[in-house]
Structure formats: C-alpha cells, structure tokens
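Engineer: Just a sequence and a predicted model for now, questions to come.
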Amino acid sequence: MSRKRQQAPPLTERSTDPADYQRVPRAVAAMPKDFANGFEIAPHSHERAQLIYATAGTMRVATSDGMWMVPPQRAVWMPAHVRHGIVMSSDVTMRTLYLREDAARFMPDACRVLPVSPLLRELIVRATELPMHYDEDGPAGHVVALILTELRGLQSLPLQLPMPSDLRLRGLCERLLATPGDQRTLGAWARTINASARTLARHFQNETGLSFGAWRQQARVLEAMGRLGGGAPVTEVALDLGYDSVSAFSAMFRRAAGASPSHYRPRSQGE
C-alpha cells in the first residue's frame, strides 16, 4: 500500500512547540505560550538563541552557572545550545523570540539580562501574532528588522546571581535561596557546612566573584523582583526578606535594580 504524503503546514500556522521554531526559514521566529503559576520547564536547550520574555508575570531562569529573575520589564538572552530551566513565579504570558545564527551574531555570547522598552514590548507582541512563514518582504519583515535594530542597542543589566560549582557551597546557596529572609551571620552559615567563616568567605569570592553579603543581597533583590512581579505588597516583601523597614528595603532595592519596588509590581494593582 502506498502512504499518503504528509501535507506541509499552512503558511498561517502557529505553534506552541519550541521545536517547530528552530529551523523555520526566517531570521526571527516568535512563539506565544502561557503558563500557570508554579509551572516548571525542565532543563533543556535549543538550536537557536532565544530571548526569554513575558508580557505579564515573572519567571526564574537558571543554568548551571547562574540564575535570573525575569519580570515584565526585563528579558533574558539565552545563547544557542545553553541548557536552562524555567520556573514560573506567577501566571506568565511568555513571548519568546528564537533567532537564527546569522541574526544573533551581534548579541552576547553568554546569558544576559536585557531591558525591554515599551516599543520593543509591542514589537515582540506583534511578532508573536505573525504566521511562522511570514512575508519577509512585507510589513512583517519590517517588524522583524526593527526588533533586530532594537536588540542591537540594548545594554545588559547586572542582575545575574552566579551559582558555585562546589557541591557543598551550591547546596548552601540553594538553602539561602529557599530562605532569603534568614538573618544568620556568615559564621552561622559556615557552621552548617563544617567550615570557618574565613573559609566560607573565601569560597564565596572564588566561586561566585561576590562576597557572601553581596551574594545574599543579590539573591534578595531577585527574590523581591519575583514576588513584586506576582503582585505582593512592598511591605510584605520587605519584611519577608528580613528588612526592618520598608524604607531600608526600598533604598537597597533602588540601588541594586535602578528602580523603585513599585515599578516591578503589575500596573493594574498600584500601591
């Protein structure tokens, strides 16, 4: 018996399967997909480089080298073939760009946090509404060209949380991430891994490039971004993360993130 020939996908086809976007013959392929709070995408990698972005909600992106919290005002650049996992910190409307190798040549060769301007946000949303095989010579092609122009001018933000490779230290860091408001001193944490405070301080600096205090503060900033992006009140976040006052937390957050905590909360909720 002869087999029926499989039909080619229609030009207007959309997909929520990332595999469908890896070899589509276009410089940029944009995939829309929504996820519920708490959903986890297991560690994986893609043939194409990826801009991981959400128009609403917050997600945590992690590789073997670091962790990034991604609120709606930010995106994570993920080079091709880098293994990463994603956890949704709230309901997320993810809008992902997959860039072909030639289109991604001017982008960083390592993971980076990038700002997303209102213009870039609208361009990304429009790109996810295009058919997978959009007309490169028509209006869709101009949208994609403008996206690439906008990406070319972006400056990365220092919002990575480096993760150590040493297993004992990595386990301790994971405990700190699970309890970011824990106020224990460096010495107290050192005793949990049978080390001296001096030894732990040296390990932190060697493995992450940050002091213990700087690493913990960065962890708290990223945790705050996630909670604020999910709509948690600023006062609640400040107290949960171990700060005695909202003003102290807000001052720290503004120095580290370059914006007030309220900037990271959903626009519809206000303060």
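Structural biologist: Received, thanks. Here the structure is a predicted model, which is why all the values come from computation and not from measurement. Numbering: from 1, shown residues only.
Engineer: Please count neighbours and contacts with C-alpha atoms only from this point.
Structural biologist: Noted.
Engineer: Residue 34 - that's part of a helix, no?
Structural biologist: No - Residue 34 is assigned strand when assessed by DSSP: H, G, I helix; E, B strand; the rest coil, not a helix.
Engineer: thinking it is in contact with residue 96, fair?
Structural biologist: No - in this structure, residue 34 is not within contact of residue 96 by C-alpha atoms under 8 Å, at 10.8 Å.
Engineer: Going by how many neighbours each has, rank these two and give me the top one.
Structural biologist: Counted by other C-alpha atoms under 10 Å, residue 34 and residue 96 do not tie: residue 96 has more neighbours, with 22 against 14.
Engineer: if I look at residue 169, how far off is residue 204?
Structural biologist: Distance, residue 169 to residue 204, by C-alpha to C-alpha, to the nearest Å: 8 Å.
Engineer: ok, second structure coming up, stack it against the first:
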Amino acid sequence: MLIDYPFGERLTAIARDYQDGAHVEPHRHSQAQLLYAAEGLMRLVTSQGAWVIPPTRAVWIPPQVEHEIFMSGAVRMRTLYLAPKFEPAGLEGCCVLAVTPLLRELILRAIDAPRGEAAELVERLLLLEIASLQHLPLALPFPADRRLRGICLALLKRPEHPHTLEDWGLEVGASSRTLARLFRLELGMSFQEWRQQLRLTEALPRLLAGASVQRIAAELGYGSARAFSAMFKRLVGENPREYVQGLKKEQLS
C-alpha cells in the first residue's frame, strides 16, 4: 500500500494517536519519514529488520521502504514527511535517533504552525536538527539466509531460549562455524551480539510498563539482574533504571 501526503515546501507534519495494541498495516511512502513517539512505544518492522522507538525517540524511514508499526501502550505519534531534495545526508537506511529537546519542540510547532514566515523558519531548523541527531543501538536486523532466519524467528518467539550456536547448528543443519560466519557476513554482528540486541528490544517495553529489572532479567534468560543491567548499560550507555527515569523526565519537561 502506498500512502502519500501533500508537502509544504520542505515537509509535512502530521499527528495521530493510537490505543495500546494498535497496528498500522504494511505500507510505504514516496517521501522520507521521521516517525516520533511523543508518548508510548512503537515497533517498526520491515523485511530488513525491526526497530524499537521508545517515548521521546524517533525512527528514520527512507522513501519506498514498506513497513508496519505496532503500538505498545497509548501512543502519541508525531510524523514528519520530507520532500526528497531536503532529505539530510547520511540517513540511507532505517535507524533510531535521539530526539533533542529542541527537535521535540520544533516537531510539535510544525504540527500546529500556520503557513508563512514562521513556518518556514521552523522547517529550516527542523532539517538542520535532524541532520545532527545521534543514532541509537535499537535496531534488530533480519538475515536472508533461511538457516539464520529460522534461528532468528525462533528467538523472536522465545528471546530467553538458552540454545548455543552449536545447538542451533544441529537443528538447522549447519556447523556452528558456518553459522558464525553467516551472522557476521549478513548481519554485521555475532550471534551473541544479535541475541543481546533482541533482548534489549524486548526489555524496553517491559521496563516502560513498570516491570522490575529482576523480573525482566529472569524472563529474558539472564542469570541475574546484574548481568542484565551490565548488558543494557553496555548497549545503551545507562543502566535500566537511569534510562527509564531519563525518559520520564523528558516526557514531563
């Protein structure tokens, strides 16, 4: 399904709200899209992978990429569609971006702003700010190889699954050495790194829903809350409690 929106000179801003559990069916746009979660958590899924968008974060979606969106909690979605000649450089694929306080206010202003000189200034500032955003490690790439895909799909259903790569090799009919090479070749990361990334994307909605670190660690196959927190801090830069507290402060500010 192709969905298009009319442009201003540079971009169009649209606001939509969704209930917990809502699903936006697969579709694509001829415009590039910046999808922002003012409240709630969204999961973006394409044929190439999945991206988790926590509150106060955004995901960049290039033109013509078919995608679907799953809502976790009540979601206030705020979206920008950019005219092709104004797409920032360096954003060739889908990625999660850290939204600055300035960008958040500019997005909200763009939705409410009338046309005219003020709107033009907001548009220019938006484009400059988007181009400078920090990329966040909240992506989960999917492989094309059928053996890797079988492993990844099984882990999506059970992120806590304890199988080693040797165990998976027996199930899919390939040596652990072959699978390790394919993970590096297709996904640019090891099996362990991919599984950690999966568990991180599974942890975020549970943390935001108020589950304890101890419970999440046990549900995702970690031997202790300390081990889970160490993984989380290594990938995100903050421990789980600090990360959630920071998100809540950003939403209130």
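Structural biologist: That came in fine, so what should we check first? Everything numeric here is computed off the predicted structure, so don't read it as measured data.
Engineer: still on that earlier bit, so for residue 169 and residue 204 of the first structure, which residue has more residues nearby?
Structural biologist: residue 204 (22 against 18).
Engineer: Alignment lookup: the more buried one to the second structure.
Structural biologist: Using TM-score structural alignment as the criterion, residue 204 of the first structure maps onto residue 183 of the second structure.
Engineer: what are the ranges of the strands in the second structure?
Structural biologist: 11-18, 23-27, 32-46, 49-53, 57-61, 67-82, 95-98, 135-136, 139-141 (DSSP state E).
Engineer: buried ones in the first one?
Structural biologist: Yep, that's strand 11-18 of the second structure we're talking about. 11-14, 18 (16 or more other C-alpha atoms under 10 Å).
Engineer: any idea how far the residue minimising distance to the centre of the first structure is from residue 56 of the first structure?
Structural biologist: Nearest residue to the geometric centre of the first structure (C-alpha atoms, centre = their mean): residue 70, 3.7 Å. As for residue 70 of the first structure, its distance to residue 56 of the first structure is 10 Å (criterion: C-alpha to C-alpha).
Engineer: Same check on residue 176 of the first structure?
Structural biologist: Using C-alpha to C-alpha, we find residue 176 of the first structure at a distance of 27 Å from residue 56 of the first structure.
Engineer: more neighbours, the two?
Structural biologist: residue 56 (20 against 17).
Engineer: which residue in the second structure lines up with the more buried one?
Structural biologist: Checking TM-score structural alignment: residue 56 of the first structure goes with residue 39.
Engineer: Might you report the residue contacts of residue 77 of the second structure?
Structural biologist: When contacts are counted by C-alpha atoms under 8 Å, 6 or more residues apart in numbering, residue 77 of the second structure touches 15-18, 35-39.
Engineer: Apply 6 Å and report the result again.
Structural biologist: Residues in contact with residue 77 of the second structure, defined by C-alpha atoms under 6 Å, 6 or more residues apart in numbering, are 15-17, 36-37.
Engineer: From the buried residues of strand 11-18 of the second structure, pick the one nearest residue 243 of the second structure.
Structural biologist: Taking C-alpha to C-alpha as the measure, residue 243 of the second structure sits nearest to residue 18 out of those, at 24.0 Å.
Engineer: Can you tell me the closest non-neighbouring residue to the closest one?
Structural biologist: Sequence neighbours aside, residue 75 is the residue nearest to residue 18 of the second structure in space, at 5.1 Å (criterion: C-alpha to C-alpha, 6 or more residues apart in numbering).
Engineer: That neighbour - how many residues pack around it?
Structural biologist: Using other C-alpha under 10 Å, residue 75 of the second structure has 23 neighbouring residues.
Engineer: Could you do the one 10 residues further on as well?
Structural biologist: Residue crowding around residue 85 of the second structure was assessed by other C-alpha under 10 Å; the count is 7.
Engineer: cool, residue 123 of the first structure as well?
Structural biologist: 16.
Engineer: That one maps to what in the second structure?
Structural biologist: Using TM-score structural alignment, residue 123 of the first structure lines up with residue 106 in the second structure.
Engineer: any idea how far that match is from residue 23 of the second structure?
Structural biologist: Distance of residue 106 of the second structure to residue 23 of the second structure, computed by C-alpha to C-alpha: 27 Å.
Engineer: Next: residue 85 of the second structure.
Structural biologist: From residue 85 of the second structure across to residue 23 of the second structure, the span is 30 Å (C-alpha to C-alpha).
Engineer: what's the most distant pair in the contacts of residue 77 of the second structure?
Structural biologist: Pairwise over the contacts of residue 77 of the second structure, using C-alpha to C-alpha, the maximum falls at 17 and 36, 11.6 Å.
Engineer: In contact with the match of residue 56 of the first structure, which residues are there?
Structural biologist: Counting by C-alpha under 6 Å, 6+ apart, residue 39 of the second structure has contacts 55, 75-76.
Engineer: mind listing what residue 231 of the first structure touches?
Structural biologist: Applying C-alpha under 6 Å, 6+ apart, the residues near residue 231 of the first structure are residue 265.
Engineer: swap in residue 99 of the second structure?
Structural biologist: residue 57.
Engineer: Now which residue in the first structure aligns to residue 224 of the second structure?
Structural biologist: Under the alignment (TM-score structural alignment), residue 224 of the second structure maps onto residue 245 of the first structure.
Engineer: Many thanks, I have nothing further to ask.
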